[in-house]
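K.L.:
please find the sequence and the predicted model below.
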Amino acid sequence: MKKKLIKQLFALVAVFLMASSLITPHASAASQFPNVEADAAILIEADTGQILYEKNSGAVLGIASMTKMMTEYLILEAIHEKKLSWDDRVGVSKYAADISQDYSLSNVPLLTTEKYTIKELYEAMAIYSANGASIALAEALAGSEAEFIKLMNKKAEELNLGEAKFVNSTGLSNSLLKGQHPKGTKADDENLLSARAVSALAFHILHDYPEVLETAKTPEKIFRPGQQGETTMDNWNKMLPSFPTYGYEGLDGLKTGHTDFAGYCFTGTAERDGVRYIAVVMNAKNNGKSFEGARFTETKKLLDYAFDNYELKQVAPEGKAVKKHESLPVVKGKNKELKVVTKEPVNVLTKKGEESKISLQFDFNPKVVDEKDRIVAPIKEGQVVGYVSAKNKNLDDLGYAVNNGTNKVPVVADTTIEKANWFVLAIRSIGDFFVGVWSDAAANIKNWF
């Protein structure tokens, strides 16, 4: 009887445990990936480029007007390098004007008899995705769209965007360019990138030219108010907080896209409490339906997942020494040690509510050290002598969209160390010789006993 009762108790306990396992998830909330309806998607943290979610992110697909992020990058780069000025006034070609008059596409009207500032054309492109304006900007910088495409593909290579293909400055299918597609491209060519590459492009433009957001977050602007061609430009990014249906707190960029070939696409970025994420969706759908709002509903899933589950932790502030690498040995210098500090803060992503398991890794810059990892003088203040990266073992390692798979932060010299003159080096060499002799002798004497 007693044995039977014990068996019944064990059976009840087993049933209870099984029920508990059904109620309580085995994985943390952060491991429950969202169900994103898109041909491809990716979510990255914008400070480190760390990937939090990806779906078919390496597939090379149509990107439509997300192409204009590369056009923006090159124009902003030209402004910084003073190849162009915002106030420069430029004419437009018949090709750019012809495309701009097609109102089945997103456009502001351009005339060959008028001149436009680079700022006007840039705002039309960034806010309203104006295609004629994009072509006009390409021509202003490179002379022709065909030459501009060369710059686009070269920059894609420099930014390690992988299997990138740019065939025009707008993202339109070449078949929509009225037979005037750029020289060297085909009538049926398309702009192609992977979701991972698109996120990397967004990462670079945000880091290199953060002012891109000042225009990208503008919900509405008038093109050439009071002048011929005046146009109200409503931003196509309906996730900006001021828009009623899809408005999202903290979202301030970056670029929408749509063609029949690419479907509805979006590169969205949002910041809350000092943490920024970048989400990319390509050919987005919602409940199996393809429509404009689908790119926003699917982006919301990704951004909600990020903000609900993760936070960014600073493990080393800017301008501070790295633990265990506060100073580095120096050879051939007036000083034998070099103090080093981080050039930027070292941040790492962690799951909310979980104790992070963070490890730091230090790597020398091979260009400034000898075979024994000693800094070779001379070295200048601010010169990069190494890199520090942080890793959190609590996160699924999905890799990084940029920086060759790591969140490396430069470590720089905190002072200048000049090269010692030949006499000092000679004296040191003699001293090192006798120190070596004495050490060998001491070791031999010790062995006698």
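P.N.:
In hand now; what should we look at?
K.L.:
okay, CA-based contacts and neighbour counts for the rest of this
P.N.:
OK.
K.L.:
secondary structure element holding Val198?
P.N.:
Taking DSSP states H and E as the definition, Val198 sits inside helix 195-208.
K.L.:
show me where the stretch 251-400 of the chain has helices.
P.N.:
In the stretch 251-400 of the chain, the helices defined using DSSP state H, counting those that start in this stretch lie at 294-309.
K.L.:
count of neighbours near Glu211?
P.N.:
12 (other Cα atoms under 10 Å).
K.L.:
oh, I was asking about Ala133
P.N.:
31.
K.L.:
can you give me the strands in the stretch 301-449 of the chain?
P.N.:
Assigned by DSSP state E, counting those that start in this stretch, the strands in the stretch 301-449 of the chain fall at 310-316, 327-331, 337-342, 346-351, 358-364, 375-376, 384-392, 409-413.
K.L.:
ok, Gly263 - contacts?
P.N.:
By Cα atoms under 8 Å, 6 or more residues apart in numbering, Gly263 lies in contact with Gly257, Met282, Asn283, Ala284, Ser290.
K.L.:
follow-up on the earlier one: what's the closest of the strands of the stretch 301-449 of the chain to Leu105?
P.N.:
Nearest to Leu105, of all the strands of the stretch 301-449 of the chain, is strand 310-316, at 39.1 Å by Cα to Cα.
K.L.:
ranges for the strands of the stretch 151-300 of the chain?
P.N.:
Counting by DSSP E, counting those that start in this stretch, the strands of the stretch 151-300 of the chain are 192-194, 220-223, 231-234, 251-259, 263-272, 275-284.
K.L.:
try this one side by side with the last:
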Amino acid sequence: MKKLSIISVFLLSMLMSQSVVFAQHNDQHISMEVNESSSLDLAKNSKSAILIERDTGNILYDKNSDEKLPPASMTKIMTMLLIMEAIEKGELTLDEKVKVSEKASSMGGSQIFLEEGEEMTVDDLLKGIAVASGNDASVAMAERIAGSEEAFVEMMNKKVKYLGLTSTKFQNSTGLPAEDHYSTAHDMAVMAKALLKYEAITNYTSIYEDYLRKGTEKEFWLVNTNKLVRFYEGVDGLKTGFTNEAKYCLTATAEKDGMRTIAVVMGAKTPKDRNNEISKLLDYAYAKFDTKPLYEKNQVVTSFEWLKANQQKVDVVTSDSVSILYPKGTDLDKVETKITIYKDITLPLEKGTVVGKLQVTDGEQVMSETDLMISEDVEHANLLQLFKRTFQSFF
């Protein structure tokens, strides 16, 4: 590959410069730094809590966010993440009908009352998980994706490791009580951040009420277990949780004025405490901070030439939206973006392969870091293409 030149400078209400370098590929995932918020008492009735801005991952508030606790049905954030990944890969379609097994139909706790042998679309099962926290729907989807819930749980824990998380372990796809099944507020926020890359998920988690099997004798009324979807402006997800051991939990997300936040509380004593503390966290975020969008998801940020590829110009795009976060009233100084393309890239490459990273800095500290990926499949060049390129290089 030829070395890339410096990308043009442009203004986003501030001077932003970009440079491109090459580096060895070391797996790096989400990195967050805690802001000075220890003096705030926003979650006094919960065991742990965290508040982050989604694009940057910056922590705005933290209370015991690394304490391992049962996540209850917030477990389904990971279940939904794997469902959305399967849809994106083409392994599932929303209109595909999934046949319900005896195991799935026999799940206790929250359910949408699936019957053994019943067929329901992925679209409706996802709705049943996101809105009604259906344990039966979760197991049905787990079995469809992995063949069994046990195999799906292996996928869940593999994804946990991929995200760089060390304080989460799942034993099921539902969050029903199980020994050695735990997570943290911090880890749940990171999983929520990953899930929200799939913008379509909020089409489900924002539903307050709907119906399954509408117009039939077995019509089922769905009401969202997350009441803030209806009563807090901007909230459009994500997932509640409750067991006697976990108490009341909620991972919530809201978007206002282009700024998306994620707030998590675990171990609240009552549902009122849970909702009040999430509301306080969100109020704090939108009263104190602003964001500046820099890139949209899948936006081309650079390209490079590759002699041995079937297409010489390979576009590199953002894997997620990119923003900077700053306290309201801040005079924005010079902001720099640095694009790093890894050296150890080999052909062939599938669409979505991570080939580098984009860092946003304030000149000293890294403000955000986002994976860069290729926007389409790249194969080896054939002999004719190589011959033409070699011939042209002489002129």
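P.N.:
Noted; the coordinates are in hand. Keep in mind it's a predicted model, so treat the numbers as computed, not measured.
K.L.:
drop the TM-score for these two in here.
P.N.:
TM-score of the superposed chains, computed with TM-score structural alignment, normalised by the length of the second structure, equals 0.74; 338 aligned residues with a Cα RMSD of 3.7 Å.
K.L.:
in ChimeraX, how would I select the buried members of the contacts of Gly263 of the first structure?
P.N.:
In ChimeraX, this line selects whichever of the contacts of Gly263 of the first structure come out buried by 16 or more other Cα atoms under 10 Å:
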select :257,282,283,284,290
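K.L.:
now the contacts of Gly263 of the first structure as CSV including distance to Leu121 of the first structure?
P.N.:
Formatted as CSV, the contacts of Gly263 of the first structure follow (distance: Cα to Cα, whole Å):
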residue, distance to Leu121 of the first structure
Gly257, 18
Met282, 26
Asn283, 28
Ala284, 29
Ser290, 30
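K.L.:
quick one: which of the contacts of Gly263 of the first structure is nearest Ala126 of the first structure?
P.N.:
Among the contacts of Gly263 of the first structure, Gly257 lies closest to Ala126 of the first structure (Cα to Cα), at 11.5 Å.
K.L.:
who touches the closest one in this structure?
P.N.:
So Gly257 of the first structure contacts Ile63, Ala64, Ser65, Met66, Gly171, Gly263, Tyr264, Cys265, Phe266 (Cα under 8 Å, 6+ apart).
K.L.:
from Val167 of the first structure, how far off is the counterpart of Pro70 of the second structure in the first structure?
P.N.:
Structural correspondence for Pro70 of the second structure with respect to the first structure (TM-score structural alignment): Gly62. Remark: distance between Gly62 of the first structure and Val167 of the first structure (Cα to Cα, to the nearest Å) = 11 Å.
K.L.:
which residues are common contacts for these two?
P.N.:
In contact with both Gly62 of the first structure and Val167: Glu190, Asn191, using Cα under 8 Å, 6+ apart.
K.L.:
Ser169 is in contact with Met66 of the first structure, correct?
P.N.:
No: between Met66 of the first structure and Ser169 there is no contact under Cα atoms under 8 Å: 10.2 Å.
K.L.:
for stretch 117-124 of the first structure, give me every contacting residue.
P.N.:
72, 84-90, 107-108, 130, 133-134, 136-137, 215, 223-224, 233.
K.L.:
can you check stretch 266-276 of the first structure too?
P.N.:
45-47, 66, 198-199, 202, 249-257, 277-282, 295-296, 299, 303, 307, 311-312.
K.L.:
so which bit of the second structure is that stretch matched to?
P.N.:
Residues 250-260 of the second structure are the counterpart of stretch 266-276 of the first structure, counting by TM-score structural alignment.
K.L.:
filter the contacts of stretch 117-124 of the first structure to the buried ones?
P.N.:
Here, 16+ other Cα under 10 Å leaves 72, 84-85, 89-90, 107-108, 130, 133-134, 136-137, 215, 223, 233 buried among the contacts of stretch 117-124 of the first structure.
K.L.:
between these, which is nearest Lys391 of the first structure?
P.N.:
The closest of these, once distances to Lys391 of the first structure are taken by Cα to Cα, is Glu72, at 32.5 Å.
K.L.:
got the angle for the helix holding Val198 of the first structure vs strand 275-284?
P.N.:
140 degrees (axes from the mean of the first three to the mean of the last three Cα atoms, to 10 degrees).
K.L.:
packing partners for helix 195-208 of the first structure?
P.N.:
strand 38-45, helix 68-80, helix 212-216, strand 263-272, strand 275-284 (3 or more Cα pairs under 8 Å, 6 or more residues apart in numbering; DSSP states H and E).
K.L.:
the third one aligns to what range in the second structure?
P.N.:
It stands for helix 212-216 of the first structure. Counting by TM-score structural alignment, helix 212-216 of the first structure sits on residues 201-205 of the second structure.
K.L.:
ok, and what's touching the matching stretch?
P.N.:
So stretch 201-205 of the second structure is contacted by Met84, Leu126, Lys127, Ala130, Val131, Leu195, Leu196, Asp236, Gly237, Leu238, Lys239 (Cα under 8 Å, 6+ apart).
K.L.:
where's the aligned partner of the second one in the first structure relative to Asp87 of the first structure, distance?
P.N.:
Taking TM-score structural alignment, Leu126 of the second structure has Tyr122 as its aligned residue in the first structure. Tyr122 of the first structure sits 11 Å away from Asp87 of the first structure, going by Cα to Cα.
K.L.:
ok, Tyr310 of the first structure next?
P.N.:
In terms of Cα to Cα, Tyr310 of the first structure sits 42 Å off from Asp87 of the first structure.
K.L.:
aligned counterpart of Leu302 of the first structure in the second structure, please.
P.N.:
Aligned partner of Leu302 of the first structure by TM-score structural alignment: Leu281.
K.L.:
circling back: mean neighbour count, the strands of the stretch 151-300 of the first structure: which tops it?
P.N.:
strand 275-284 (a mean of 28; mean count of other Cα atoms under 10 Å).
K.L.:
the helices in the stretch 51-200 of the first structure, which residues?
P.N.:
Using DSSP H, counting those that start in this stretch, helices in the stretch 51-200 of the first structure cover 68-80, 94-100, 118-128, 131-142, 145-158, 195-208.
K.L.:
of all the ones you listed, which one comes closest to Leu9 of the first structure?
P.N.:
Here helix 195-208 is closest among those (Cα to Cα), at 54.3 Å.
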